[in-house]
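>>> Quick check, what structure comes out for this input:
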Amino acid sequence: MTLPAAFLAGVNSLIPAGRRFDDPLSTLAFGTDASFYRLVPKLVIRVESEDEVVTLLKLAQADKVPVTFRAAGTSLSGQAISDSVLIVLGDNWNGREIREQGAQIRLQPGVIGAQANVWLAPFGRKIGPDPASMHAAKIGGIVANNSSGMCCGTAQNTYHTLAGIRLVLADGARLDTEDAASVAAFRVSHADLLERLAQLGRETRANTELAAKIRHKYRLKNTCGLSLNALVDFDEPLDILSHLLVGSEGTLGFISAVTYDTVPDHPSKATALIVFPDIETCCNAVTVLKTQPVAAVELLDRRSLRSVQNKPGMPAFVRELSEGACALLIEARAATRPLLHEQLAQVMASIAHFPVEKQVDFTEDATENARLWAIRKDTFPAVGAVRETGTTVIIEDVTFPVEQLAIGVRRLIELFEKHRYDEAILFGHALEGNLHFVFTQGFNDPKEIARYSAFMDDVTHLVAVEFNGSLKAEHGTGRNMAPFVELEWGREAYALMWQLKRLLDPAGILNPDVVLSEDPQVHLKHLKPMPAADAIIDKCIECGFCEPVCPSKGLTLSPRQRIVMWRDIQAKKRAGTDTTQLERDYQYQGIDTCAATGLCAQRCPVGINTGELVKKLRGQQAHHDKAASWIGQHFATAMKGARFTLHAANGARMLLGAPRLAKISSALSKASSGRVPQWTPAMPQPEHAIRFSPPVEDQRPRVVYLAACVSRVMGPAAGDREQMSLMDKTQKLLEKAGYQVVFPEDQDSLCCGQPFASKGYAEQAEGKRQQLLAALTKASRGGLDPIYCDTSPCTLRLVQDLKETRLDLYDPVRFIRTHLLDKLVFTPQQAPIAVHVTCSTQHLGESQALIDLARMCSVNVVIPEGIHCCGFAGDKGFMTPELNAHALRSLKDAVQFCDEGISTSRTCEIGLTQHGGIDYHGLVYLVDRVTQPRTA
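Below is the predicted model of the structure:
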C-alpha cells in the first residue's frame, strides 16, 4: 500500500525535503524503537512546530492516513512504531518554564526527563516520574505512557501530578488548559465532544460496580488500556480530556506541552540491602515497609542476584547466598540528616523481627549507595549480555496486589519453569507489587513463537484473572498487551475504552493497533529480527539509551541506528540480497559521520561502544598501509608538512582575506568530498617546533611534559586574543608552580597513535603508542617523574591497558587538581567562562573535576546543555565539518554572555571557537591567569 498522492503533495509543500525521509535506510533506522516489534514506516517526518503537527493531522484526516508520534523511542511495548507515517520530534521542542520557585514546571515534549530535573535541582524539586530510561526518555513519551519508576509509585506519576496540558486532537484542534482564551474557544468548537465526555463520566460514576473496578485497578500501578480513572476522578470534561491523554500512547492526540506540579527532591538519602532467607519472608517485610517512611523498596529474587554476583564491586556474600534467598534494596530520603536518621531507626525497628540471611546496613555514602543501586540496575543488562546471539531480551512488568506479592512471585517462577525460561529473572518495585521479569526469546523459529504465545497466555491469565492485578504496570500497553486489555478489564470497561477512542479519533488514524486492537494476534506479529552482525554489537538491545550523547544523531544516524542498519545489511547479504546501494548510503550515514568517541558506551546498559564497530569498518577500508607506515616512521617530517600546510593557509588568509578564503575553501572541500580540509577563521596558525634543552640539576621537582602532536603543530588562530602557544603557556604555569619541565627526546617523532587508530590503521597506531611509552619511560626516569599530557584524548589513549607499566600519566585536569592546587593561590575572575567537557575527559572520569576547577577560576561558569561531544573528532571538523556544526548547533546561544571558553583538546577548541563565536582555550590559560605562586 502506498501513501495517497494528495497527502504526499500536502506534506511536500509543508515540510522541507531535509526533514522528510522515505529511503530504505532512513525508514528502517528511524522506525526502530526499544521494543521487540518491527514496522518500517513509508514516510518519516521530523516536525519542528505545533503548526506543522496540526496541518499534518488535517492532511492525514482527509486521506485516512495512519500516523504515529515518536519522542525518544525508548518504549518497550511497540507503541512508537508504524508502517505508515512516523512523526518524530525535531530540535525545537525543548522549551521550559519554571514557576513559583520550582513548584511547577511547564515542558515541551522533546525535553529529556533527566534534564528537567537538572533545571529543578537548584530549587530542591524534581518531576514525579522517574523511569529507568530517565536519561534518554523524553517528556512526550513519559506523559503518553504515564511512566513511573523506582521512587514514583502511583502518587507521583504524570496523571497525579498533572497541572496543565497543551494538546492537538486528531482533527487538528488545539487546546491549552492553562490558556483561558484557548479553553473558551474549545468549549465553543467542541461543545458536543465535551458534553459526551461529561455524559460518559456521569454514566461511569453511576455504574457502581464499574466505578469500583476502575478505582481498584488504579490503586495498583496500571498502564494497561486507556486511563478510565479520568472518568471517575473528575466531572469537569476538560479535566477528563486532559487526564485521558495521559497514558494514551499517542492514540487520542498529540501532547505539545505539559505542566507538572513538582515534588520534593530530598537531599539526605540512605540505602540498605537486606537479604531474607525466602520469598515469603521478603514479601511479608514489604507489607510492613509499605507503612514506613521509605522512598523505594526494590525486590530482587535469587536469579537476579545470581546474574550480577560476579560483577566488579558486588558484595562478596552475594555469591554465597542460599538458593531461596530474596533481597530488598531499600532507600529512605528526608529533608535533613537528623530526620533521615529518625526514619532509618523507625524502618529498621519495623522489620527487626524478620529473619535475615545477610545485610548491608543503611549507608549515606554516595559511592556506596551507587554500588548498591548498581546491583538492581545491572540485572536487566546482565541478562542481555549473556543471551544467545539472534535472540532478544523481553522485559515485562505486572502488578499484584501487594498483600499477595509472595504467592504472585512463586507462581511466576513456576511459569518460568513450565515454559523453560531458565534464564528469567525477577525484580521490581515491591512497595507497589510491581514486578519486572526479564527473559530472552528467539523469534526465528515458529516453535519459539508458540512457546512465547503460550507463556503470555498463562501470565496474563495468572495476573489479570486469578489475582485481579495489572498486566502493564509502567511500560505501557503498546501492541504487546493490546489483545489482553479486555481480559484484564472485562467487556464493559473495554467497550468504554473503544467509545473514548472513537469519540476522539473517529477515523482511527492515531497509532492503530496500539492500546486497543481488534487483532487478537497482534502481539505475535511484526516481531523484530535480531540477526548476528558483529561480536562488538550483537548484544545490543536497541534501547536507545545511547542516543542523547551522540553528536551525529539528527544529522545522520545514532549509535542504535548504526547497529540496526549494520544488522540489516548483514542479514540481507546472507539472504543473497543486493546491498550495494544500502552500503553506499551507510558509508556516509554510518561510517563517515561517526565521531567514534565511545560516549555511547557510557550510556549503554551492556557497554557497547559503537565507535569500535565503525573503527573496525574503517580498518577494513584502510588500504594505504604503506603510506601509514611511512608516516609513522617519518613522523617528524609529517609534522613539518603539517606546519607548512598551516603556513600556506595563513598566507592565503593574509592574501585573500578571511571571508573570501573561507568561501573558496568550503567550495573546494565540498567538491573534493571532504578530502580538502575546510578553512575557517578558527584555523590555527603554525606552531614552532619544540626547542629541546636537556634537564639541569636543581632542587625543583621534575615533570615530563608531553605536548601532543596537535599542540606541537597548531598555534593560536590569527584572530585569537591569546597569542601565546599552548606549549609555552603550559610550561609557564608548571614553572610558576615550582616544577622543572622536562621534554621527551626527539618529541617531534612521537605520537600516541590516535590519528592512525581513527583512520583504521590499528597496527601503525599501536606501534606509535609503544614508541611513545618507551620515550616517556626514559624521560620520566622509569616512572619516577609524573608525566603531564596537554591533550586529554592523547592521555586517554595512552592510559588504556597501561597496567604493566609504572608510568604516572596525567591529563591537564587531573594534574592540576592533584599537583598544583597546593602550590598556587586562586583568585577567581568575575568574567563568565564556558566549559566544554571533552569526550576523553568524560572517559577519564574527570568531568566534574574540570567543572570544579573552572569554578575555582571564575564566579560564573556556563556548561552548555545537551552538548556531550563537539563532533570535531580529530580531523572530522576539517573533513566532515557538518558533523561539528550539527553537534554544536546550540552552542552560540548557550555561551552568548561569555567572552571565553575552556577545554582540554586543541582540535575540539577549533570547532568550539568557530561555532560558539568566542575564543576557546586550554584550561591552563585560565588557571595561569587567575593564580599566583603560593608563598610559604
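
>>> From here on, just use CA atoms for contacts and neighbour counts.
Fine.

>>> All the strands of the stretch 301-450 of the chain, in order from the start?
In the stretch 301-450 of the chain, the segments counted as strands under DSSP state E, counting those that start in this stretch are 326-334, 358-363, 392-399, 425-429, 434-441.

>>> please give me the structure for this one as well, since I'd like to look at both together:
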Amino acid sequence: MTPAHAAFLDDLRRAMPASRIFTDPLSTLAYGTDASCYRLQPQIVARVDSETEVGDLLRLARRHRVAVTFRAAGTSLSGQAVSDSVLALLGDGFNRGEVLDGGARIRLGPGMIGAHANAMLAPYGRKLGPDPASIDTAKIGGIAANNSSGMCCGTRDNSYHTMQAIRLMLVDGTVLDSADPASVAAFRHSHAGLLGALAQLSGELAGDVELAARVRRKYRLKNTTGYGINALLDFADPLEMLTHLLIGSEGTLGFIAEITFHAVVEHPHKASALVCFDDLRHCCRAVSALGEARARHGVSAVELIDSRSLRAVQGKPELPDFLRRPVGPNSACLLIELRAGGAAQLDEHVEAISGLLAGFEPQLSSGFSRDAGVCAGYWALRKGLFPAVGAARRTGTTVVIEDVAFPVPRLADGVAGLTALFDRHGYDEALLFGHALDGNLHFVFAPGFDSPAEVARYAAFMQDVSDLVAGEYDGSLKAEHGTGRNVAPFVRQEWGDAAWNIMRRIKALFDPDGLLNPDVIITDNDRLHLENLKLMPAADDIVDRCTECGFCESACPSHGLTLSPRQRIAVWRRIRQLERDGGGEAELAALQSGYRYRAIATCAATGMCATRCPVGVDTGQLMQRLRGPSRHPGLARFAARHMASMTAAVRTGLRLAHLAGGRGTIPLIPVALPRAAAPLPAPGGDGEPVVLLVSCVNRALADGDDGQSSAFHTVNLLRRAGFAPVYPPGHDGLCCGQPFASANAAEALAVSGRALNAALLRASDDGRHPVYLDNGPCAARVLQAQRDGLLDARLQLGEAAGFLAERVLPRLTIRRRRPELALHIPCSVTAIGAAGHLRRLAASCCERLTVPDIACCGFAGVKGFTAPELNAHSLRRLAPALPAACRHGVSMSRSCQIGLSEHGGIAYRGIEALLDACSGEESESSAYRWLLD
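The predicted structure is shown next:
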C-alpha cells in the first residue's frame, strides 16, 4: 500500500465503520473482480451506505490525492468498474425505490437492481426504459452510468432520454438535486463557473456546423463511446447539459446518488417469430423495413442471428424443428417481437408485419406465436448464444463481448466485415448477433491472454475492429456497453480531434485532479486495453466455465456477507494458480486462511447460482467438494439406519426446548422454533391411491402452534380431492438423503437411497400409483436421485406444488381467501421448475399476493442454526418488503419457514396448510382457525 493510501485509510477508519473497509488480500481480490476482461486489485475497498459516507470518501480522496472508482453490481463488460486504488461498493443504504404518479415515474437509489424496479412498476403496467440483458443483476447506478439500453429500448428509451431528475455529487462534495429548486438555485450560484464553461463548450460545438451535424447523426445510432456530448446540443440550459453528461460517464464525472426515470408502457400482448433468410442482404433489407414500421406496427425488438451463431446452436434441444438443418455461410435469422395494448391490435400488427416480411422472401418462418412458452423458447435460443462460446471455450481463455453499431443501411456490410476479421485473426469460435433495428451488433469470442503472442493477436484484432467500425463506416465502437478500458484508447480515432478535445475539457472541468475512475473514457495510454488483462487459470472442472459475469450474485444469500459465487471462483482460481506456480507464500496463506469460512462454510450450496448462470455453473458443488468427506461417517450410517429414532429424538428435543422457554433465549434456538409435530394422521380413504412421502422434517416439526404436522393438512387435501393417501412401509425411518448428501456421507446416502427406493416401489405397486413428495428441498433431492439412477425410473414422482396445482386444486372449492398474503418461493422449488405452480396455488387463496424477491433465504438445511448470520443477511430486506396489512406468509419448505417467520415478523405456514384452511368446510374449523386470526 502506498503512503498516500495508508494515510487515506487511517482517516477513512475514523469516518465510517471499520467493518465495511477491507484491505486484506482475499477481500480486495474478491471484491475487485468484475465482469470485464481486466483484473485490477484495489488497495482499499469500502462499502458505502450513505451519501454522507460518499462525501467523506471524496473529501479524503482530495486530501490524499488517491483515485476512487464507484461500483454498483460489477456486471459491466469493458473494464470501467475495476481499480488498483480505492474501490467504493454501493451498500444496502442505496437500495431504495419509490413509485410516483401512479407508475408514470419511479425514483430509485443507485443500489437497486433493475429487475426489482421493474417489479415495483409491474402492477401499473409500466417498466424501466433501459432493458440490458443483465437487468436481473445490474443496478440502477451502473445502468445510468453506462447509459445502458438493451433489446427493446433502442435510443429513445435509454437512461439519457427517460431520466426526469437526478441527484448527484461532484468530486468537490457538492450535491445537486435537479428535482429540488432550492438545490438548483444554490448550485447555479456556487458553480456558475462550471455552468458557464459548459455553455461555452456548447456554443463552440454548435458553431462547428459540420461537427454538430456529425454528433447528431452519430447519436441517432446507439453510441456510448466517450462522453455524451450530444447533451451540449440537446439542451439550452447548461444545468441540463451537466445532468445529462453524468449519464454514460462511467463514474468519471461524479457520483449518481439518486435518479428518477419516466417509466414506459409494458404492453401486455406480445407475439414472437423466427424468420430465416438464405441471403444476409435480404435479411438486412427486411430490418430496414421493420425499422420504418416500428412505431406503426408495434415492432419492439428485432434480433439478428448470423450463420455462425445458427451453426453453434444446431445441437441445442431448444432449437425449433424447422431450424434443424444445415445453414449456408450467408444465412441469417431474425427474431422479432411485436407488442400491443390489446389482442385485436396485436392481430393487426401480426398481419401487417407478416405481409411485410413476405415481400423479402424468407426461406423459413415460424409464424408469429402468442404462446408464452413457445416465445420463451425462441428467446432462450437467442440468449443461449453467449453460453455457446462461454461454455465451450478452451480452459484458460477469457470471454470478451464487444458491441458496435453500424448505420442500418450498411448493416450487411458490417456483418460481413466483422466476420472477415474473425477469420483473419483466427477467432473461429466467434459469434455475432445483435439488436438489428439499431444497427447494434454484439460479438463474442474467447481470446487467451496467457502469452505475448495471444495479447498481440488481440491487439491487432481490436485495431482492425476500430478501423472497420469507426474508420470505414463512422459507426459506434461502443453501442451500449460503455467505453471502459477496452475502448478508451480508440475514442479519439472514432470521434476525431475536435470532439476528443471537447471531451477532454469536460473531464477537466468536472475532475481537475483526475481522481474519479482515471483512464476510463479519457486516456493518453494507447495500450491501456492491453494492460492488466484477466487470466482465467484452471481451478476445477466444476467452475472453469465461469466467465465472472456476476449474474449469480443476485441469487446468492451470502453475497455482501462473505463472498458471492463469482468471488469464490475468482479467489479459488488464484489459490490454485499460486499452488501450482509457487511463490507468493504470504498471499497464498492469507487467501487460504479466510477461504474456509468466507467461501466454504457460508455457501448455502442450494444451486441457485446455477439457475442464474449463463453457462450453468453451480459453485455450491465446488464448495461441497472442498468440504471434504464426512468427518463422522459412522454416525451418518447410524442415522441413516435409525432415522425413526433420530426423528423421535428431534421431537423430544423440541418439547424440552419449549418447556424450558428456550425460544429466543438459548443460543442458536430461534424465536420461531417450531413445536414438535403430533403423530402422523391415519392414511386411507376412498379414491385413487397416492403414496404420501412425508419428509423427516415434516414428521418432526409441527406446521403451526396447534402441533399438527404438514401431513395432517396434506391428508385432508388429498381426501377432499378424491385421493386415498397411503404411507410407504417403514415411513418413519425413510429419508430423502439430503442431510447425508450435504455432509458428503456417501455410504449413509446410499443406505438411505436403497431403503427409500424399496419402500416407494412397494407402496406404489412398482410405480403404478403416483408418489406425492412434500417439502421442496426434499422433493428436489428425491427427483435428482431418480435422474441419477438411484431411484427406479418407474416411480411417478410428483413434487407437492405441481401435484397440488394440477391434480388437487381443480377438485377443490376455495371457500375463503386472505386479503393479503406473502409468498416465499424456496430455491429448491425454483430449481425443479415448480415456482409457477406454487405461485398459482398461493394466488388462489388470496386477494393480493406479495412475492418479495428473495431467491434463497439462506436457511439451507441446518445452516439456519449453525450459521444464523447467513439466514439473517439473506432476509434482511424481507420485513420492509411486506405490506403493512399482511399477516400471513406461505412457503413450501419447513426449514425455510423458520427463518422467514423469524425475520419477516409474520408466521409462515406450508402451502398444504393454506389450501386446507381455504378449502375446508365450516365444521373443520380447527384446520383454518389460524387463517382468520
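
>>> I'd like the strands of the stretch 301-450 of structure 1 written out as TSV, with distance to M856 of structure 1 and mean neighbour count added.
Below are the strands of the stretch 301-450 of structure 1 laid out as TSV (distance: least, C-alpha to C-alpha, whole Å; neighbours: other C-alpha atoms under 10 Å):
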stretch	distance to M856 of structure 1	mean neighbour count
strand 326-334	30	24
strand 358-363	30	16
strand 392-399	46	23
strand 425-429	41	24
strand 434-441	45	22
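
>>> Which one of these lies nearest to A29 of structure 1?
In terms of C-alpha to C-alpha, the element of the strands of the stretch 301-450 of structure 1 nearest to A29 of structure 1 is strand 392-399, at 17.7 Å.

>>> Could you tell me where that closest one falls in structure 2?
Aligned using TM-score structural alignment, strand 392-399 of structure 1 spans residues 398-405 in structure 2.

>>> looking at it, I98 of structure 1 is touching I105, isn't it?
Yes - counting by C-alpha atoms under 8 Å, I98 of structure 1 touches I105, with 4.5 Å between them.

>>> These two: which is more packed in?
Between I98 of structure 1 and I105, counting by other C-alpha atoms under 10 Å, I105 is the more crowded of the two (25 against 17).

>>> The more buried one falls within a helix, correct?
No - assessed with DSSP: H, G, I helix; E, B strand; the rest coil, I105 of structure 1 is strand; it does not lie in a helix.

>>> Give me the distance between it and G201 of structure 1.
Separation of I105 of structure 1 from G201 of structure 1 (C-alpha to C-alpha, to the nearest Å): 29 Å.

>>> cool, and V308 of structure 1?
Taken as C-alpha to C-alpha, the span from V308 of structure 1 to G201 of structure 1 is 48 Å.

>>> Would you mind listing the outside residues contacting stretch 212-219 of structure 2?
The contact list for stretch 212-219 of structure 2, computed with C-alpha atoms under 8 Å, 6 or more residues apart in numbering, reads 205-206, 229-230, 233, 474-476.

>>> one more time with 7 Å
Residues from elsewhere that reach stretch 212-219 of structure 2, judged by C-alpha atoms under 7 Å, 6 or more residues apart in numbering: 205-206, 230.

>>> In helices, which of these appear?
205-206 (DSSP state H).

>>> Kindly indicate which of the contacts of stretch 212-219 of structure 2 lies nearest R663 of structure 2.
Using C-alpha to C-alpha, N230 comes nearest to R663 of structure 2 of those, at 62.2 Å.

>>> Return the residues in contact with that closest one.
Neighbouring residues of N230 of structure 2 by C-alpha under 7 Å, 6+ apart: 215-216.

>>> burial of the equivalent of R574 of structure 1 over in structure 2, as a residue count?
Correspondence of R574 of structure 1 to structure 2, assessed by TM-score structural alignment: R580. By other C-alpha under 10 Å, the residues close to R580 of structure 2 number 9.
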